[in-house]
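In: Quick one: sequence plus predicted model below, questions after.
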Amino acid sequence: MLVISRKKGESLLIGDDVEITIIKVENGSVKIAINAPKEIGILRKELYVEVTDENQRAVIFDVSALEKLKK
């Protein structure tokens, strides 16, 4: 993991196509702007984890429901 310090107005680059700029720092919160190609999905991690967990529960439910139908 890379840990880097940036101030308001400063940016960092990820590869050739993604630029992250610090827009605002206030009350322990940071507002960032992300400039990336449309093909690159950008998700908040907590939403990604929530959807992934929900999908896993759905698969488990479907499998167990199918097992009950087999009997």
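Out: Nice, I can see it.

In: drop to CA atoms for contacts and neighbour counts, all remaining ones
Out: Noted.

In: burial count for R44?
Out: The local packing of R44 (other Cα atoms under 10 Å) involves 7 other residues.

In: here comes the other one, which I'd like you to weigh against the first:
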Amino acid sequence: MLVLTRRKGESIVIDVEEGIEITVLEASPGSVRLGIQAPRSIDVWRKEVILQVKDANKAAASTSPGDAKKLGEILGARRAKDKTSD
């Protein structure tokens, strides 16, 4: 990890060709306010948001044995209902 020290009003450039620049707008004990200049095609996310989305996606994609059993019961009941209505 590259560690840089910057003061208020100072910037770092991530990609000269893309024009990605991060500027320190404000620094106070416990927080730093950053300004990010980048093309609209570049996604900029807070890390905690990405982690929350990943966790939510994992939870939505995971199944438990109880879920599979419930699904089997629902499908079985539906098949039985379809047979009786024929």
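Out: Happy to help now that I have it. Treat the numbers as computed from the prediction; the structure is a model and nothing was measured.

In: Would you mind reporting the TM-score between them?
Out: In this superposition the chains share a TM-score of 0.85, using TM-score structural alignment, normalised by the length of the first structure; 70 aligned residues with a Cα RMSD of 2.0 Å.

In: what ranges do the strands span in the first structure?
Out: Assigned by DSSP state E, the first structure shows strands spanning 11-14, 18-26, 29-35.

In: Which secondary structure elements does the longest one sit against?
Out: On a contact count with 3 or more Cα pairs under 8 Å, 6 or more residues apart in numbering; DSSP states H and E, strand 18-26 of the first structure meets strand 11-14, strand 29-35.

In: Just send the strands of the first structure back as CSV, with distance to G41 of the first structure and mean neighbour count too.
Out: As requested, the strands of the first structure are exported to CSV (distance: least, Cα to Cα, whole Å; neighbours: other Cα atoms under 10 Å):
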stretch, distance to G41 of the first structure, mean neighbour count
strand 11-14, 14, 12
strand 18-26, 11, 14
strand 29-35, 11, 12
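
In: Surely A38 of the second structure and I20 touch.
Out: Yes - shown here, A38 of the second structure and I20 form a contact pair, counting by Cα atoms under 8 Å, at 4.5 Å.
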